[in-house]
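1. Pasting the sequence and the predicted model now:
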Amino acid sequence: MVSRTRFDDDACPVARSVDAIGDWWSLLIVRDAFDGSRRFGEFQRSLGVAKNILTARLRTLVAGGVLESVPASDGSAYREYALTPKGRSLFPVIVALRQWGEQNCFSPGESHSQLLDVRQGRPLRPLEVLSADGRPLTPDDTAVHKVSAD
């Protein structure tokens, strides 16, 4: 088996983020958690993933502080998975991937899911990257700056 390259010591935040949650199963588990899935069986039914793969990804997400294992909400002996604050902070990432997919991965008129604002029942406004003063930014308006350790 080929060993996976690790980026947990990389100076780039994107590389470390990919190392933490960049596997497609992990992102889909997080997506399903935002959609209300909490139990192993719910994740497995939604994703159609093998039990051993799902078990490994859930363990990694728990170890990384993205999910936590909690007592079942119905009081049974089962355990459930809940997003931690760290996991909930992935919401803009999931929304950005969803919006990118809606725009770039479907033919006109092709069926797909859509994220709605529950209060208004309408689709979300497209995410934008904004400057500190509120200006919309493009890649040409940004530069990577290395931050030194103190």
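-> On my side now, so go ahead. Here the structure is a predicted model, which is why all the values come from computation and not from measurement. Numbering: from 1, shown residues only.
2. only C-alpha atoms for contact and neighbour calcs from this point on.
-> Noted.
3. Look at the nearest residue to L83 once chain neighbours are set aside and say how many residues are nearby.
-> Once flanking residues are discounted, L83 sits nearest to L67: 4.5 Å by CA to CA, 6 or more residues apart in numbering. Using other CA atoms under 10 Å, L67 is surrounded by 25 other residues.
4. Surely L67 touches R88?
-> No: L67 is not in contact with R88 according to CA atoms under 8 Å; the separation is 9.0 Å.
5. Next up, a structure to set beside the first:
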Amino acid sequence: MSDDNGMSVLADLPPAPRPCPIAAALGVIGERWSLLAIRELGYGVHTFDRIARFTGASRDILTDRLRKLEAAGVVERRRYNEHPPRFEYHLTEAGRDLFPVLLSLREWGERWALDEPSASFGHDCGHPLAVDVVCRHCAAPVTPESLRVSVGRDR
């Protein structure tokens, strides 16, 4: 049931819906305008009007997405003006943890989905930004071939 790297364990299971952290994450952030709102918050844009302008989302849709993200604990709303009441949006710890995901999506989009680069990003070391997923323990690159899978409670 398993080859050398354990990945076929998942492929060999009977086909049926299975619990999946990717599906769970998409349930929270998978709607189109949600990730774009999170992108803007990560760029330091905090007011509703500016988020709407930079994403192109309609006010109704953006309101819905920000409320859902707030309910999920990804975004928090902070009052910055009493009269009239005005709010800013900020990423929570859960929202900030999405930063590497957004960087990876951005890099993938630059390579595979855009004809022309949109903007270039660099690191404060002076080099162009290149996102790599590495094991925190050994610092080796994480690839589909390097994954080991355990299914069930005996992990």
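-> In hand now; what should we look at? Computed from a prediction, not measured in an experiment: that's the story for all the values here.
6. what TM-score do we get after superposing?
-> Put the two chains on top of each other and the TM-score (TM-score structural alignment, normalised by the length of the first structure) is 0.80; 136 aligned residues with a CA RMSD of 2.2 Å.
7. follow-up on the earlier one: map the residue nearest to L83 of the first structure onto the second structure.
-> Alignment note: L67 of the first structure maps to V75 in the second structure; criterion TM-score structural alignment.
8. One more: D23 of the first structure?
-> Match for D23 of the first structure (TM-score structural alignment): E31.
9. same question, Q103 of the first structure
-> For Q103 of the first structure, the aligned position in the second structure is R111, judged by TM-score structural alignment.
10. Please list the outside residues in contact with the helix or strand that contains that match.
-> Following DSSP states H and E, one finds R111 of the second structure within helix 99-112. Residues from elsewhere that reach helix 99-112 of the second structure, judged by CA atoms under 8 Å, 6 or more residues apart in numbering: 35, 39, 42, 116-118, 130-131.
11. 10 Å instead, please
-> 35-36, 38-39, 42, 113-121, 129-133 (CA atoms under 10 Å, 6 or more residues apart in numbering).
12. Can you get me a residue count around the nearest residue in space to L36 of the second structure that is not next to it in sequence?
-> The spatially closest residue to L36 of the second structure, leaving aside those adjacent along the chain, is T55, at 6.0 Å (CA to CA, 6+ apart). Using other CA under 10 Å, T55 of the second structure is surrounded by 16 other residues.
13. T55 of the second structure reaches I61, doesn't it?
-> No: counting by CA atoms under 10 Å, T55 of the second structure sits too far from I61 to count as a contact (11.0 Å).
14. Quick check: neighbours shared by those two?
-> Shared contacts of T55 of the second structure and I61 (CA under 10 Å, 6+ apart): 33-34.
15. how about the strands of the first structure, start to end?
-> 67-71, 79-83, 116-117, 122-123 (DSSP state E).
16. what ranges do the helices span in the first structure?
-> With helices called from DSSP state H, the first structure shows them at 13-21, 24-34, 40-47, 51-63, 85-88, 91-104.
17. rewinding a little: pick the most buried one from the strands of the first structure.
-> Looking across those with neighbours counted as mean count of other CA atoms under 10 Å, the highest average goes to strand 79-83: a mean of 19.
18. which residues in the second structure does that one match up with?
-> Alignment of strand 79-83 of the first structure against the second structure: residues 87-91, by TM-score structural alignment.
19. Can you tell me what R65 of the second structure aligns to in the first structure?
-> In the first structure, the residue matched to R65 of the second structure (TM-score structural alignment) is R57.
20. Nice, that's everything, thank you.
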